[in-house]
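J.: Need the 3D shape of this:
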Amino acid sequence: MIEQTREIVHKFNTVYGETLVEPQVLLPENQACMRLPGTDGKAKMSKSLGNCIYLSEEPEEIKKKVMSMFTDPNHLRVEDPGSLEGNTVFTYLDAFCREEHFERYLPDYANLDELKAHYQRGGLGDVKVKKFLNNVLQEVLEPIRSRRKELQKDIPYIYEVLKKGSQEAEETAAQTLDAVRSAMKINYFADAELIREQSEKFK
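T.: Alright, predicted model coming up:
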């Protein structure tokens, strides 16, 4: 979609002059955050597949989903070397965990690189890694969940925020349309020069 928009803007500006702002892609610096896989290891989360973690879910439900996450199917015993490729648990850790999480929840390791290295050489079970991920996600999601519950108590306020946002969007859209009409010289009711020319023509 953004590629099509950029192409349209480029063509319009080429014909009518610099009028529209070309949209830029805004992506997270952390590659793992670009597209999280489903908890079952599928390419993406899907409500129909039931492999999502929702921002509003209670701690026990999140824990249940984390503990059932897809890992390395060949990592059958703790002593077995584990693979990180396609391992959903480590993908989520790449996205969400920080070094301070290790200090609080898994002090045996200084950072994620150490945890990964141990998992790859064997001797680290999936359950321990999943418990760590659960603690990380609970910390990350708790403020969001609490804020949601707080806002649910004041539905009129939510509608007021949405209304204000819609009004601001309408104003911005109107300004953009005015700029487009002006560039295309079809702003008939505001083009003083056009009105003057027509007045002269029909004298």
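
J.: When you work out contacts or count neighbours from here on, use the C-alpha atoms and nothing else.
T.: Noted.

J.: Give the buried residues for the helix or strand containing Gln175.
T.: Assigned by DSSP states H and E, Gln175 belongs to helix 155-184. Neighbour counts over helix 155-184 (16 or more other Cα atoms under 10 Å) mark 180, 182-183 as buried.

J.: quick one: which of those residues is nearest to Glu3?
T.: Distance to Glu3, by Cα to Cα, is smallest for Val180 among the buried residues of helix 155-184, at 20.1 Å.

J.: Distance-wise, check the closest one relative to Lys149.
T.: 43 Å (Cα to Cα, to the nearest Å).

J.: what's the burial count for Gln138?
T.: 17 (other Cα atoms under 10 Å).

J.: Tell me who's in contact with it.
T.: Neighbouring residues of Gln138 by Cα atoms under 8 Å, 6 or more residues apart in numbering: 59, 62.

J.: buried ones in whatever helix or strand it lives in?
T.: Gln138 belongs to helix 126-152 when assigned by DSSP H and E. Judged by neighbour count (16+ other Cα under 10 Å), helix 126-152 contains these buried residues: 126, 129-138, 141-142, 145.

J.: quick revisit: mind giving me the packing neighbours of the helix or strand just after the helix holding Gln175?
T.: Next along the chain after helix 155-184, taking DSSP H and E as the criterion, comes helix 192-201. If contacts are counted by 3 or more Cα pairs under 8 Å, 6 or more residues apart in numbering; DSSP states H and E, helix 192-201 sits against no helix or strand.

J.: Proceed likewise with the subsequent sequence, for comparison:
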Amino acid sequence: MVEGPARSGRGTYHGVCSTHLSRLSEGDIVQAVVQPPSSPFRLPEDPSVPIVMIGPGTGLAPFRGFIQARRALKTDGADLGEAMLFFGCRHPDQDFIYEEELKAAEADGVIALHTAFSRAQAERVYVQDVLRQQQAQVWRLIEDGAIIYVCGDGASMEPDVRRTLTKLYAEQADVSFAEAEVWMEEFAASGRYVLDVWAG
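T.: Predicted structure coming up:
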């Protein structure tokens, strides 16, 4: 049950839903409505569509669900498209959250895991740096129809990822950066560059 000090400073706050559920008895019926998600930040309907997930730190959260869904689809015999996960944190020994889970998903062929550790060595490495290192694979997936998902910091990480992808297109298509920016806008407008980001 959700419970804690009230924001007003007076008394205790009790979560509405969790309090209600805690008072139910086994076998009680709970009324609920299940609706399809309206957010574009979800796995493609066709599981064979390749995906690229970029989520450093807490940006990993939705991708755990993606990975679990892909694992279930694989168990059911679905033809899965390739999936790359770019995860970043400060140090592998300090804040590599869900390390075992992610490595198991890679070992099982559910994802290809690419990590960036910003404080594990003298030179800081971020997800956009590892994205650049894997540009041949990323480009191949883009050409194969991949959807790119980015979750996390919208103030600096996402603009850096966008810039990296724009440069990648400029190099691959042999066009100017300005022309590549137009491509990037069209890529996003087509629903193939999907964001769940925040600033602050």
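
J.: care to give me the TM-score?
T.: Once the chains are laid over each other, their TM-score by TM-score structural alignment, normalised by the length of the second structure reads 0.25; 95 aligned residues with a Cα RMSD of 6.1 Å.

J.: circling back to that earlier point, adding distance to Ser199 of the first structure as columns, could you present the buried residues of helix 155-184 of the first structure in TSV?
T.: Conversion of the buried residues of helix 155-184 of the first structure to TSV gives the following (distance: Cα to Cα, whole Å):
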residue	distance to Ser199 of the first structure
Val180	24
Ser182	20
Ala183	22
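
J.: ok, the residues you listed vs Ile62 of the first structure, which is closest?
T.: Among the buried residues of helix 155-184 of the first structure, Val180 lies closest to Ile62 of the first structure (Cα to Cα), at 48.3 Å.

J.: From Glu7 of the first structure, how far off is the closest one?
T.: Noted for Val180 of the first structure: a distance of 16 Å to Glu7 of the first structure, by Cα to Cα.

J.: residue contacts, Asp129 of the second structure?
T.: Neighbour list for Asp129 of the second structure: Ala116 [criterion: Cα under 8 Å, 6+ apart].

J.: tell me the secondary structure for it?
T.: helix (DSSP: H, G, I helix; E, B strand; the rest coil).

J.: next one: Val194 of the second structure
T.: strand.

J.: Go ahead and confirm it touches Ile148.
T.: Yes: with contact taken as Cα atoms under 8 Å, Val194 of the second structure and Ile148 are classed as touching, separated by 6.2 Å.

J.: Pick out whichever of those two has more residues nearby.
T.: Each of Val194 of the second structure and Ile148 has its neighbours counted (other Cα under 10 Å); Ile148 has more, 23 against 20.

J.: and that one, what helix or strand is that in?
T.: Residue-wise, Ile148 of the second structure maps onto strand 147-153 under DSSP H and E.

J.: any idea which helix or strand comes after that strand?
T.: Per DSSP H and E, the first helix or strand lying C-terminal to strand 147-153 of the second structure is helix 157-173.

J.: And that following helix, what's buried?
T.: For helix 157-173 of the second structure, the neighbour count (16+ other Cα under 10 Å) marks 157-158, 160-170 as buried.

J.: repeat for stretch 131-142 of the second structure
T.: The neighbour-count check on stretch 131-142 of the second structure (16+ other Cα under 10 Å) flags 131-132, 135, 138-139, 141-142 as buried.

J.: From those residues, which land in helices?
T.: 131-132, 135, 138-139, 141-142 (DSSP state H).

J.: Kindly reformat these as JSON lines and extend each row with distance to Gln68 of the second structure.
T.: As requested, these are exported to JSON lines (distance: Cα to Cα, whole Å):
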{"residue": "Leu131", "distance to Gln68 of the second structure": "23"}
{"residue": "Arg132", "distance to Gln68 of the second structure": "27"}
{"residue": "Gln135", "distance to Gln68 of the second structure": "26"}
{"residue": "Val138", "distance to Gln68 of the second structure": "22"}
{"residue": "Trp139", "distance to Gln68 of the second structure": "25"}
{"residue": "Leu141", "distance to Gln68 of the second structure": "21"}
{"residue": "Ile142", "distance to Gln68 of the second structure": "23"}
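
J.: Closest one of the residues you listed to Glu99 of the second structure?
T.: Distances from Glu99 of the second structure to these, taken by Cα to Cα, are shortest for Leu131, at 19.2 Å.

J.: Could you measure from the closest one over to Phe87 of the second structure?
T.: Relative to Phe87 of the second structure, Leu131 of the second structure is positioned 10 Å away (Cα to Cα).

J.: go on, Arg70 of the second structure?
T.: The value you get for Arg70 of the second structure to Phe87 of the second structure, if Cα to Cα is used, is 17 Å.

J.: Next: Ala180 of the second structure.
T.: Distance from Ala180 of the second structure to Phe87 of the second structure, counting by Cα to Cα: 25 Å.

J.: Which one of the two is surrounded by more residues?
T.: Neighbour count, other Cα under 10 Å: between Ala180 of the second structure and Phe87, Phe87 has more, with 25 against 22.
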